[in-house]
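> need coordinates for the following:
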Amino acid sequence: MTNTRESRNLDAGALKALAHPLRVRIFNLLSERGAQTASSLAALVGETSGSMSYHLRALAAHGLIQEVEGRGTARERWWELPKGSVYLPGPGESQTPSNRAAAQIVTSEFFRQRHETLMAYIERPVAQVPEEWRDVGLITTSYLDLTIEQMTEVSAELREFIDRVTERYRGQSVPDTHRVSLRAELFDLPTDARTEES
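This is a model prediction of the structure:
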């Protein structure tokens, strides 16, 4: 199946614009919660609306976010993420020292916040979860012994599945929907991580 989602590789300017913990948080909140205003984002992160507007304009200047068409007023603008996925280069992929530093900030902050979201889910009191939503989540880890060809194949199958599910359910507005997080991780472990079975 061909990946029909648009994908954007961040250039140096966009990467540097995103290289701020609060801007990564804004980016994640827009992804998790959908369109927001400076005021609603400020309430979520404990910042002033003026500070939030400054960071939103910086992100918009590099196309990382965009104004929602036909929504809001000149005084209250709504912001959203553009459609499609974003590729974040790792620090090792960036050519200049400043690009590498920006990539390190973005990557570290993204995964720190991602881990916080996961831990909040794990530690959420049962009383705060509607009964019908209990025990439907999935957190699983498997350890496999793969060749590079097999890992490439599994990675492609996972991407295809995620793309298919994302296209199927993106933007639906039916009763009883909740925003959910779908994650997939597949990476090689250090070569000394495997121990021979006895």
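> use CA for all of it now, contacts and neighbours both
Noted.
> run a quick neighbour tally on residue 142.
Close neighbours of residue 142, defined as other Cα atoms under 10 Å, add up to 5.
> and residue 66, what is it in contact with?
60, 79, 80, 81, 82 (Cα atoms under 8 Å, 6 or more residues apart in numbering).
> can you rerun that using 6 Å?
60, 79, 80 (Cα atoms under 6 Å, 6 or more residues apart in numbering).
> which of the residues you listed fall within strands?
79, 80 (DSSP state E).
> out of the contacts of residue 66, who has the most neighbours?
Highest neighbour count within the contacts of residue 66: residue 79, with 23 neighbours (other Cα under 10 Å).
> excluding covalently adjacent residues, which one is nearest to that residue?
residue 67 (4.5 Å; Cα to Cα, 6 or more residues apart in numbering).
> okay, buried residues for the lengthiest helix in the chain please.
In the chain, ranked by residue count with DSSP state H as the criterion, the top helix is helix 97-123. Neighbour-count burial for helix 97-123, counted by 16 or more other Cα atoms under 10 Å, picks out 99-110, 114.
> next one: stretch 179-190
Under 16+ other Cα under 10 Å, stretch 179-190 has no buried positions.
> end-to-end on that stretch?
35 Å (Cα to Cα, to the nearest Å).
> give me the contacts around stretch 77-92.
Under Cα under 6 Å, 6+ apart, the answer for stretch 77-92 is 5-9, 30, 35-37, 65-68, 72, 100, 103-104.
> could you point out which element follows the longest helix of the chain?
In the C-terminal direction, the helix or strand that comes right after helix 97-123 (DSSP states H and E) is helix 148-169.
> report the separation between the residue most central in space within the chain and residue 112.
Residue closest to the mean C-alpha point of the chain, counted by Cα atoms, centre = their mean, is residue 28 at 5.5 Å. According to Cα to Cα, residue 28 stands 11 Å off from residue 112.
> for the comparison step, fold the sequence that follows:
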Amino acid sequence: MTESDPTATRPERVLDAGALKALAHPLRVQMYDILSQYGAQTASSLAALTGESTGSTSYHLRALAKHDLIREVEGRGSARERWWEREKGSVSFTNPEAMKTPSGRAATQVVMTEFLNRRHQQLLRFVGDSIRTPAEIDDMTALISTANLRLTPDQAKELNERFSALIDEASDRYRGQDEAGTQPYTVRVDVFALPEGGN
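Below you'll find the predicted structure:
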């Protein structure tokens, strides 16, 4: 699983075991994801968004910063109110070396499960909101689609590459916009093999 930022100049970072373990906490995953989706935040704003105390979010921000997962925003804030942002660049949560150890596999599973749970909850909230207030939702601003295909592994790889290229193109064009009328969107593509026999 990869958290993408194709506009960045640095190559994809594969998280080492230490960074995976530092991220492997539900609140840290939530905070990291908020920074990815909404941009720079303070411990206070993260506390308001997560329902945690400022002391708790401040502690977890320092833990994330220790492993270079986030950084303080230069020239913004004060000694009392520090702003934090996610490091630029794509991040892979799947590290082959970490997967060789039980603790590395456990940390990877926590991180990936928390990210996917968060994405699923966001999708369910969007669907619920669009059902409650259909007049306020423009059908063309969202796409929720499932297609079931029979593919060879090579065909699946080709499809993944085409999706990635399209997402990279959109990211290059639109990431970082801050004009009136823009809001955060998440783009999610799932391509994976189903078990044989429907189990």
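> how alike are these chains, TM-score-wise?
Remark: TM-score between the superposed chains equals 0.89 [TM-score structural alignment, normalised by the length of the first structure]; 191 aligned residues with a Cα RMSD of 2.2 Å.
> which residue lines up with residue 81 of the first structure in the second structure?
The alignment partner of residue 81 of the first structure in the second structure, by TM-score structural alignment, is residue 86.
> so how many other residues sit close to that match?
The burial count assigned to residue 86 of the second structure is 23, neighbours taken as other Cα under 10 Å.
> distance of the aligned partner of residue 109 of the first structure in the second structure from residue 187 of the second structure?
Aligned by TM-score structural alignment, residue 109 of the first structure pairs with residue 114 of the second structure. If you measure residue 114 of the second structure against residue 187 of the second structure using Cα to Cα, the figure is 17 Å.
> now do residue 19 of the second structure
Distance from residue 19 of the second structure to residue 187 of the second structure, by Cα to Cα: 25 Å.
> again, but for residue 44 of the second structure
27 Å.
> repeat that for residue 22 of the second structure.
Residue 22 of the second structure sits 26 Å away from residue 187 of the second structure, going by Cα to Cα.
> and for the closest residue to residue 78 of the first structure other than its chain neighbours, the neighbour number?
Of all residues not flanking residue 78 of the first structure in the chain, residue 37 sits nearest, at 4.7 Å (Cα to Cα, 6+ apart). Neighbours of residue 37 of the first structure under the rule other Cα under 10 Å: 21.
> what's residue 37 of the first structure aligned with over in the second structure?
By TM-score structural alignment, residue 37 of the first structure lines up with residue 42.
> and if you look at residue 160 of the first structure?
Counting by TM-score structural alignment, the partner of residue 160 of the first structure is residue 165.
> separation between that match and residue 135 of the second structure?
33 Å.
> in terms of neighbours, single out the busier of those two.
Shown here are residue 165 of the second structure and residue 135; by other Cα under 10 Å, residue 165 has more neighbours (13 against 9).
> how about the more buried one, what does it touch?
Counting by Cα under 6 Å, 6+ apart, residue 165 of the second structure has no contacts.
> list the contacts of residue 141 of the first structure.
By Cα under 6 Å, 6+ apart, the contact list for residue 141 of the first structure is empty.
> in the second structure, what residue corresponds to it?
Under the alignment (TM-score structural alignment), residue 141 of the first structure pairs with residue 146 of the second structure.
> now do that match against residue 122 of the second structure, distance only.
From residue 146 of the second structure across to residue 122 of the second structure, the span is 17 Å (Cα to Cα).
> nearest residue to residue 20 of the second structure in space, ignoring adjacent ones along the chain?
Residue 20 of the second structure's closest residue in space is residue 107 (Cα to Cα, 6+ apart), at 5.9 Å.
> would you agree the one you found is in contact with residue 24?
Yes: contact criterion Cα atoms under 6 Å: residue 107 of the second structure and residue 24 qualify, at 5.3 Å.
> relative to the second structure, what is the average displacement of the longest strand seen in the first structure?
When the first structure is parsed with DSSP E, its longest strand is strand 66-72. When the second structure is overlaid, strand 66-72 of the first structure sits 1.0 Å from its aligned residues on average, using mean Cα distance after the TM-score superposition for the first structure.
> distance of the match of residue 160 of the first structure relative to residue 25 of the second structure?
31 Å.
> next: residue 33 of the second structure.
In this view, residue 33 of the second structure and residue 25 of the second structure are 12 Å apart by Cα to Cα.
> same question for residue 176 of the second structure.
28 Å.
> compare the two and say which is more crowded by neighbours.
residue 25 (15 against 11).
> burial measure for the residue lying closest to residue 101 of the first structure once chain neighbours are set aside, as a count.
Excluding its sequence neighbours, the residue lying closest to residue 101 of the first structure (Cα to Cα, 6+ apart) is residue 91, at 7.0 Å. Residues within reach of residue 91 of the first structure, counting by other Cα under 10 Å, total 19.
> what about residue 59 of the second structure, which SS state?
Secondary structure, DSSP: H, G, I helix; E, B strand; the rest coil: residue 59 of the second structure is helix.
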